[in-house]
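*Asks:* here is my input, please return the structure:
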Amino acid sequence: MEVILLERVAKLGQMGDTVRVRDGYARNFLLARKKALRATEANKKHFESQRAQIEANNLTLKKEAEAIAEKLEGQTFIVIRQAGESGHLYGSVATRDIAEAATAGGFTLDRNQIVLVHPIKALGLHNVPVHLHPEVDVKIVVNVARSEEEAERQARGESTVEAREHASMDDLGLEVGAALAEAGDVEL
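*Replies:* The predicted model follows:
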């Protein structure tokens, strides 16, 4: 199906481009989210008559997104979760959790604006991209910790996961051999 893009779509084209996409992608994503129009003659004429207005609206939205991006860039949001001693979370931190933390921090973000390839499943500081506008992206830091105190230590750069020393097999073998030699069972 051919569609006319109403805004910039990554890996597809700029506003006003007529592109050919699969029918399902057009119906379920582009048309449903009002990112495109079907490329009929009537819609082409309508788009050309409204082009200046659409571009002006897009420019206004872009400027608003850039203003928010300046304040949001590099902000750190704390998410408290339960985790094991190794630092692996019992659950995970998803886009909804990050959006709620940002809202609590004074920024209004929708979970669809947060870009996570995989949910966060470990304690620590995580850089997360936020898609404010098709042309404006920023990165925020999500501090996943067990408590507020632990979050403060992580922010300072301290490790919060207890490092356990594991004995190597050689060390273990020497300890067993020494114990047997003391008992008089084996000569060293």
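*Asks:* use CA for all of it now, contacts and neighbours both
*Replies:* Noted.
*Asks:* which residues touch R20?
*Replies:* Neighbour list for R20: 1-3 [criterion: Cα atoms under 8 Å, 6 or more residues apart in numbering].
*Asks:* so the most centrally placed residue in the chain, which state does it fall into?
*Replies:* Centroid-nearest residue in the chain, with Cα atoms, centre = their mean: L116, separated by 3.1 Å. Here L116 is coil, with the state taken from DSSP: H, G, I helix; E, B strand; the rest coil.
*Asks:* which residues of the chain fall in strands?
*Replies:* 2-5, 18-20, 36-38, 76-80, 88-93, 120-122, 124-133, 136-145 (DSSP state E).
*Asks:* from the contact counts, what lies against the first one?
*Replies:* In terms of contacts (3 or more Cα pairs under 8 Å, 6 or more residues apart in numbering; DSSP states H and E), strand 2-5 is packed against strand 18-20, strand 36-38.
*Asks:* got the buried residues for the helix ranked longest in the chain?
*Replies:* In the chain, taking DSSP state H as the definition, the longest helix is helix 41-72. Buried residues in helix 41-72, counted by 16 or more other Cα atoms under 10 Å: 44, 47, 54, 58, 62, 65-66, 68-69, 72.
*Asks:* next one: that helix to chain centre, how far?
*Replies:* 26 Å (Cα atoms, centre = their mean, to the nearest Å).
*Asks:* equivalent analysis for stretch 128-144, please.
*Replies:* For stretch 128-144 - counting by Cα atoms, centre = their mean - the centre lies 7 Å from the chain centre.
*Asks:* check the separation of the first and last residues in that stretch.
*Replies:* 12 Å (Cα to Cα, to the nearest Å).
*Asks:* tell me which of the strands of the chain sits nearest to V186.
*Replies:* V186 lies closest to strand 88-93 among these, at 43.3 Å (Cα to Cα).
*Asks:* which other helices and strands contact that closest one?
*Replies:* strand 120-122.
*Asks:* contact partners of the strand it packs on?
*Replies:* So strand 120-122 is in contact with 83, 87-94, 144, going by Cα under 8 Å, 6+ apart.
*Asks:* now the second one, please; I'll put the structures next to each other:
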Amino acid sequence: MEVILLERIAKLGQMGETVKVRDGFARNYLLPLGKALRANAANKTRFEAERATLEARNLERKSEAQKVAEVLDGKSFIMVRAAGETGQLYGSVAARDIVDALAAEGFNIGRNQVELNHPIKTIGLHKVTMHLHAEVEIAVEINVARSAEEAERQSKGESLTSADAIYGVDEDALRPEDFFDPDADRDGDEE
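*Replies:* From the prediction side, this is the model:
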């Protein structure tokens, strides 16, 4: 099915372009959300008549998204979660958790604007991309830790999952001879 795009859509095209898409994508996503019109003569003339208002509205949305991006840029959000000694979370941090953390700070971001291909399942610092507008995207840092104190230590660059942090052992001080005795008889027969 051919459609006229009413806004820029990633990997598809710019506003005003006529593109061919699969019928289901058009019927279930583009048309119901008002992102496109069916490409016929009546809609083409309608689009050309409304083009100026659509471009103005798109420019307004983009400027609003850029303002939010300027405030969010470089921010770090702390997520306190229960985790084992190795840093593996007992649960996970999903896009909705990130949206809730942003909402607590006063940012109105939709779950579909958070690009998180897989839930976060380990403690540590994670970069998450936000698509605030088709042309505006930023990365925020999600600091997942077991407590606020650990999150602060983690933000300073300290690793909480290394052998030193878990067992109180300095990894650099470990030597192979601490674990392996070269003089030991391995085959079991006495000579």
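*Asks:* among the buried residues of helix 41-72 of structure 1, which one sits closest to K34 of structure 1?
*Replies:* Nearest member of the buried residues of helix 41-72 of structure 1 to K34 of structure 1, counting by Cα to Cα, is I54, at 12.1 Å.
*Asks:* structure 2: which residue goes with that closest one?
*Replies:* For I54 of structure 1, the aligned position in structure 2 is occupied by L54, per TM-score structural alignment.
*Asks:* picking up where we left off before, and the two most separated of the contacts of strand 120-122 of structure 1?
*Replies:* G87 and A94 (16.9 Å).
*Asks:* picking that back up, could I get the contacts of strand 120-122 of structure 1 as CSV with distance to L172 of structure 1 and neighbour count?
*Replies:* Below are the contacts of strand 120-122 of structure 1 laid out as CSV (distance: Cα to Cα, whole Å; neighbours: other Cα atoms under 10 Å):
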residue, distance to L172 of structure 1, neighbour count
A83, 30, 18
G87, 27, 18
H88, 28, 16
L89, 31, 19
Y90, 32, 11
G91, 35, 13
S92, 36, 17
V93, 39, 20
A94, 42, 17
V144, 36, 28
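*Asks:* can I get those residues in JSON lines including distance to D137 of structure 1?
*Replies:* Converted to JSON lines, the contacts of strand 120-122 of structure 1 look like this (distance: Cα to Cα, whole Å):
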{"residue": "A83", "distance to D137 of structure 1": "30"}
{"residue": "G87", "distance to D137 of structure 1": "29"}
{"residue": "H88", "distance to D137 of structure 1": "29"}
{"residue": "L89", "distance to D137 of structure 1": "28"}
{"residue": "Y90", "distance to D137 of structure 1": "30"}
{"residue": "G91", "distance to D137 of structure 1": "27"}
{"residue": "S92", "distance to D137 of structure 1": "24"}
{"residue": "V93", "distance to D137 of structure 1": "21"}
{"residue": "A94", "distance to D137 of structure 1": "19"}
{"residue": "V144", "distance to D137 of structure 1": "22"}
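*Asks:* nearest to G177 of structure 1, of the residues you listed?
*Replies:* Nearest to G177 of structure 1 among those, with distances taken as Cα to Cα, is G87, at 35.0 Å.
*Asks:* pull up the gap between the residue lying closest to that closest one once chain neighbours are set aside and K34 of structure 1, please.
*Replies:* For G87 of structure 1, ignoring the flanking residues on the chain, the nearest one in space by Cα to Cα, 6 or more residues apart in numbering is L123 at 5.3 Å. As judged by Cα to Cα, L123 of structure 1 and K34 of structure 1 stand 38 Å apart.
*Asks:* do the same with E2 of structure 1
*Replies:* 15 Å.
*Asks:* what does H126 of structure 1 give?
*Replies:* 32 Å.
*Asks:* just G16 of structure 1 next, same as before
*Replies:* For G16 of structure 1 relative to K34 of structure 1 (Cα to Cα), the value is 13 Å.
*Asks:* overlap of the contact sets of the two?
*Replies:* With Cα under 8 Å, 6+ apart as the test, G16 of structure 1 and K34 both reach L6.
*Asks:* the two: which has the busier surroundings?
*Replies:* Neighbour comparison, G16 of structure 1 and K34: the larger count goes to G16, with 20 against 11 (by other Cα atoms under 10 Å).
*Asks:* any idea how far the nearest residue in space to the more buried one that is not next to it in sequence is from A178 of structure 1?
*Replies:* Setting aside the residues directly before and after it, G16 of structure 1 is nearest to L5 in space (Cα to Cα, 6+ apart), at 5.2 Å. Here L5 of structure 1 is placed at a distance of 76 Å from A178 of structure 1 (Cα to Cα).
*Asks:* neighbour count winner among these two?
*Replies:* Each of L5 of structure 1 and A178 has its neighbours counted (other Cα under 10 Å); L5 has more, 24 against 14.
*Asks:* just to revisit the earlier point, wait, doesn't the match of I54 of structure 1 sit right on L6?
*Replies:* Yes: using Cα atoms under 8 Å, L54 of structure 2 is in contact with L6, at 7.3 Å.
*Asks:* test my guess that Q75 of structure 1 contacts V130.
*Replies:* No: Q75 of structure 1 is beyond contact range of V130, at 11.3 Å (criterion: Cα under 8 Å).
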